[in-house]
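Coordinates only, no sequence provided:
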């Protein structure tokens, strides 16, 4: 919409970003049979410049979701299968000696993409896992003392299997904290699963998926999300939630300040796709579990009684008064 329609450029950008989100989610829905909220979550991460950890059983569409998101937005996509013998250079890239020029030339690794799918991230050694830390936090990699900047937007979609831990290296807290959200896809409803079987055995929708937005449109949406207004009371509300987890007797470690930044950034992205130029408490509440639960470490006695991190987040939401 233009200024002549009575909207400022900022409001026009917000409307365009919301329309982009609608198109992308609809496009994802043609390839991945999951709820709208599930499909919208990785897109919100893109808007908020965060990263996604998809923890689910094999065969529910984790890889398809990442590929479909990249294709829908016409973004470059690379996939890396993490294995115990994978080296950091296999992810970041390596300097190769060029005989003609008698110099070393940098050969970029798969991390140089807009969307990087890291399949079974917990199967690689901690040394290789750590190769992602600088890229995820600073959007750059350093190889042999030289820093190489990654193209924005940059999204890591990492997957892991929650039921098979033999031969794996659990992600340390520092790395888990760099994922803005942890999500699951789950099994589709009966009718949807039947339709999916028919599609995948005739013409897989992913093979015919077309872009519905451009790279430039996505960049403008990211900028619009940054500009969403947040009242000071909302910021204090997020801090109160974090502090409640830190004071919980059920936890050995509560939510970090980085988790508060992620929660507020995603709340701004959610407000944007809901066609608002301001954040409301419902934005924070809708995202709190996905953003906070994987960052919390349960106390041994709480774990022994079957308490989950999600329950602690729900308790924090119930105990913390929301601003009005």
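Alright, I've got the coordinates. Computed from a predicted structure; not experimentally measured. Residues are numbered from 1 along each chain as shown.

From here on, just use CA atoms for contacts and neighbour counts.
Fine.

All the helices of this structure, in order from the start?
Counting by DSSP state H, the chain has helices at residues 9-29, 36-48, 62-72, 89-92, 126-129, 133-138, 173-176, 190-200, 215-226, 232-246, 257-273, 281-292, 300-304, 309-319.

So which elements touch the longest one?
Read that as helix 9-29. Contact partners of helix 9-29 among helices and strands, from 3 or more CA pairs under 8 Å, 6 or more residues apart in numbering; DSSP states H and E: helix 36-48, helix 62-72, helix 215-226, helix 257-273.

Return the most buried member of these.
helix 257-273 (a mean of 24; mean count of other CA atoms under 10 Å).

residue boundaries of the strands in the stretch 51-200 of the chain?
For the stretch 51-200 of the chain, applying DSSP state E, counting those that start in this stretch gives strands covering 52-55, 77-81, 93-98, 103-108, 115-119, 140-143, 146-149, 155-160, 181-183.

Identify whichever of those strands lies nearest to residue 222.
Closest approach to residue 222 among these (CA to CA): strand 155-160, 12.4 Å.

what angle sits between that closest one and strand 115-119?
Interaxial angle of strand 155-160 relative to strand 115-119 (axes from the mean of the first three to the mean of the last three CA atoms, to 10 degrees): 10 degrees.

Let's have the helices of the chain in CSV, adding distance to residue 98.
As requested, the helices of the chain are exported to CSV (distance: least, CA to CA, whole Å):
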stretch, distance to residue 98
helix 9-29, 43
helix 36-48, 37
helix 62-72, 33
helix 89-92, 18
helix 126-129, 26
helix 133-138, 26
helix 173-176, 35
helix 190-200, 45
helix 215-226, 33
helix 232-246, 52
helix 257-273, 42
helix 281-292, 45
helix 300-304, 55
helix 309-319, 52
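
that older thread, output the strands of the stretch 51-200 of the chain in CSV, with distance to residue 27 and mean neighbour count appended to each entry.
Below are these laid out as CSV (distance: least, CA to CA, whole Å; neighbours: other CA atoms under 10 Å):
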stretch, distance to residue 27, mean neighbour count
strand 52-55, 19, 23
strand 77-81, 17, 18
strand 93-98, 33, 14
strand 103-108, 30, 14
strand 115-119, 17, 24
strand 140-143, 30, 18
strand 146-149, 30, 12
strand 155-160, 18, 26
strand 181-183, 19, 23
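
put this beside the first:
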């Protein structure tokens, strides 16, 4: 194990740079050369590969985004593209690859490993939807960004006595909506893992209004419903002045929290340890604050589950 490639793929998330830094410095510590691949699998197919020295990853642990950039790549989904990627890795003298990203990225990592090229996955996505780990790199930062935004919206909701519908990201996972809704005392939380009842939502709003409640916050996960359409129906059925805020890509940016920096460093270092010990085709994660790993294929077959106890608690506390 003399040369390690690193790439980031899929949507960016805060903490990716911390993970890159950990891989590079762990590699150098063990006399292994680290190589960065720009623009994910697309850069791999275009041979956009360059060496990474210890100074190249200095002063990046606090920066959001990814210094290696990221991009989608349709060509890599083809058999020819996948074989080309392996060929480029071998021609560049790479012995193994660390892929930092989400479930889509790990499908690519699994393909490379199946083609005989040792690959390890590090989960980094704000969606927190990778099975086999309690948290993914970037989720905590995105969550705190959402909470800060909701706190500010609540101030104006109180001032104008309005109902606010806030749409958050998460694709098909409701973690961002559930955690932020519980943390900010939202009256209603819509997540894709649980069916919602519009009649119940309206009932909650009217009940609160009758007891003197002047404003309400509703959190909608993008995979559950359109915040805009949901807000329109709320106003039509209740007559309450309703505003909608779609937080969008602001949730992806920002300096990573201490939790995400530490998580990224621990996961990426473990990825390097696996490769140094001759293991590949693994996905690292954290369960009960312990760093673990599992076969990538096993992880991809597992569905993402929401914490149903947290969901029930959010309903009980929002009476």
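On my side now, so go ahead. Computed from a predicted model, the values in this text were never measured in an experiment.

Just give the TM-score of the two.
Once superposed, the chains reach a TM-score of 0.28 (TM-score structural alignment, normalised by the length of the second structure), with 152 aligned residues with a CA RMSD of 6.5 Å.

related to what we said a few turns ago, format the strands of the stretch 51-200 of the first structure as JSON lines; extra columns: distance to residue 292 of the first structure.
Converted to JSON lines, the strands of the stretch 51-200 of the first structure look like this (distance: least, CA to CA, whole Å):
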{"stretch": "strand 52-55", "distance to residue 292 of the first structure": "12"}
{"stretch": "strand 77-81", "distance to residue 292 of the first structure": "26"}
{"stretch": "strand 93-98", "distance to residue 292 of the first structure": "32"}
{"stretch": "strand 103-108", "distance to residue 292 of the first structure": "33"}
{"stretch": "strand 115-119", "distance to residue 292 of the first structure": "21"}
{"stretch": "strand 140-143", "distance to residue 292 of the first structure": "25"}
{"stretch": "strand 146-149", "distance to residue 292 of the first structure": "29"}
{"stretch": "strand 155-160", "distance to residue 292 of the first structure": "17"}
{"stretch": "strand 181-183", "distance to residue 292 of the first structure": "8"}
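
Just tell me which of those ends up closest to residue 302 of the first structure.
Comparing these under CA to CA, the one sitting nearest is strand 181-183, at 21.1 Å.

Switch the helices and strands packed on helix 9-29 of the first structure over to JSON lines; also include distance to residue 175 of the first structure.
Listed next are these as JSON lines, based on distance: least, CA to CA, whole Å:
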{"stretch": "helix 36-48", "distance to residue 175 of the first structure": "17"}
{"stretch": "helix 62-72", "distance to residue 175 of the first structure": "20"}
{"stretch": "helix 215-226", "distance to residue 175 of the first structure": "24"}
{"stretch": "helix 257-273", "distance to residue 175 of the first structure": "12"}
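
Would you tell me which of those gets closest to residue 234 of the first structure?
helix 257-273 (8.7 Å).

counting contacts, what elements does the closest one pack onto?
helix 9-29, helix 36-48, helix 215-226, helix 232-246, helix 281-292.

Identify each buried residue in the longest one, please.
By neighbour count, with 16 or more other CA atoms under 10 Å as the criterion, the buried positions of helix 9-29 of the first structure are 11-29.

Minimum distance to residue 190 of the first structure: which of the helices and strands packed on helix 257-273 of the first structure has it?
helix 9-29 (15.9 Å).

any idea of the angle that closest one forms with helix 215-226?
Using the same axes, to 10 degrees, helix 9-29 of the first structure lies at 120 degrees relative to helix 215-226.

Tell me which of the helices and strands packed on helix 9-29 of the first structure sits nearest to residue 55 of the first structure.
helix 62-72 (8.7 Å).

That closest one packs against which elements?
Against helix 62-72 of the first structure (3+ CA pairs under 8 Å, 6+ apart) you get helix 9-29, strand 115-119.

the strands in the stretch 1-150 of the second structure, which residues?
3-8, 33-37, 49-52, 96-101, 119-123.

Just put those strands in a markdown table and tack on distance to residue 292 of the second structure and mean neighbour count.
Output for the strands of the stretch 1-150 of the second structure, formatted as a markdown table (distance: least, CA to CA, whole Å; neighbours: other CA under 10 Å):
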| stretch | distance to residue 292 of the second structure | mean neighbour count |
| --- | --- | --- |
| strand 3-8 | 20 | 25 |
| strand 33-37 | 23 | 23 |
| strand 49-52 | 27 | 17 |
| strand 96-101 | 16 | 27 |
| strand 119-123 | 11 | 30 |
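
now those strands in CSV, with distance to residue 179 of the second structure?
Formatted as CSV, these follow (distance: least, CA to CA, whole Å):
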stretch, distance to residue 179 of the second structure
strand 3-8, 26
strand 33-37, 34
strand 49-52, 37
strand 96-101, 21
strand 119-123, 19
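
Report the contact partners of residue 198 of the first structure.
Contact analysis of residue 198 of the first structure by CA atoms under 8 Å, 6 or more residues apart in numbering lists nothing.

For residue 237 of the second structure, grab the count of nearby residues.
Residue 237 of the second structure has 11 neighbours, counted by other CA atoms under 10 Å.

That one reaches residue 202, doesn't it?
Yes - judged on CA atoms under 8 Å, residue 237 of the second structure makes contact with residue 202 at a distance of 7.3 Å.

For those two, list the residues in contact with both.
Counting by CA under 8 Å, 6+ apart, nothing touches both residue 237 of the second structure and residue 202.

circling back: please identify which of the helices and strands packed on helix 9-29 of the first structure is closest to residue 183 of the first structure.
helix 36-48 (7.7 Å).
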